[in-house]
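A.B. asks: No letters, just coordinates:
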């Protein structure tokens, strides 16, 4: 029983760590998109690289 509890605890910790990494990656992507837009790159040109829709990129560009 203890082994199974440890496995659950480990999986929960892994999930928490991966969520933290994902949140940081999302923030980095938003920052990079804002910087690219501020540098004059068109939102349409970021769609493929960012793997987001044009509306998502525009929404990121409008947010701070």
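C.D. replies: Right, received. Where do you want to start? Because the structure is a prediction, the values reported are computed rather than measured.

A.B. asks: contacts and neighbour counts: CA atoms only from here.
C.D. replies: Noted.

A.B. asks: Go through stretch 46-56 and flag the buried ones.
C.D. replies: Under the neighbour-count criterion of 16 or more other Cα atoms under 10 Å, stretch 46-56 has 46-47, 50, 54 buried.

A.B. asks: Presented hereafter is structure B, for comparison with structure A:
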């Protein structure tokens, strides 16, 4: 193998390695996006629940004062 062929081979291997890492990084990004969306759904649901409970608590306090 000549120096030029070795260099060409190394460049090809490097490009393949970069492509592989790029694909892995993209897959990781998609997975993290899914996790973030799921967590945001949980956060929104909890925020709604807290708002509901705060309103119920406020109503109970108001009704208690009226008695």
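C.D. replies: That came through, no problem. All of these numbers come straight from a predicted model, not from anything done at the bench.

A.B. asks: Closest to residue 2 of structure 1 out of the buried residues of stretch 46-56 of structure 1?
C.D. replies: Of all these, residue 50 has the smallest distance to residue 2 of structure 1: 43.6 Å, by Cα to Cα.

A.B. asks: how close does the closest one get to residue 19 of structure 1?
C.D. replies: Distance, residue 50 of structure 1 to residue 19 of structure 1, using Cα to Cα, to the nearest Å: 19 Å.

A.B. asks: and what of residue 2 of structure 1?
C.D. replies: Distance, residue 2 of structure 1 to residue 19 of structure 1, by Cα to Cα: 26 Å.

A.B. asks: between those two, which one's more packed in?
C.D. replies: Per other Cα atoms under 10 Å, whichever of residue 2 of structure 1 and residue 19 has more neighbours is residue 19, with 12 against 7.
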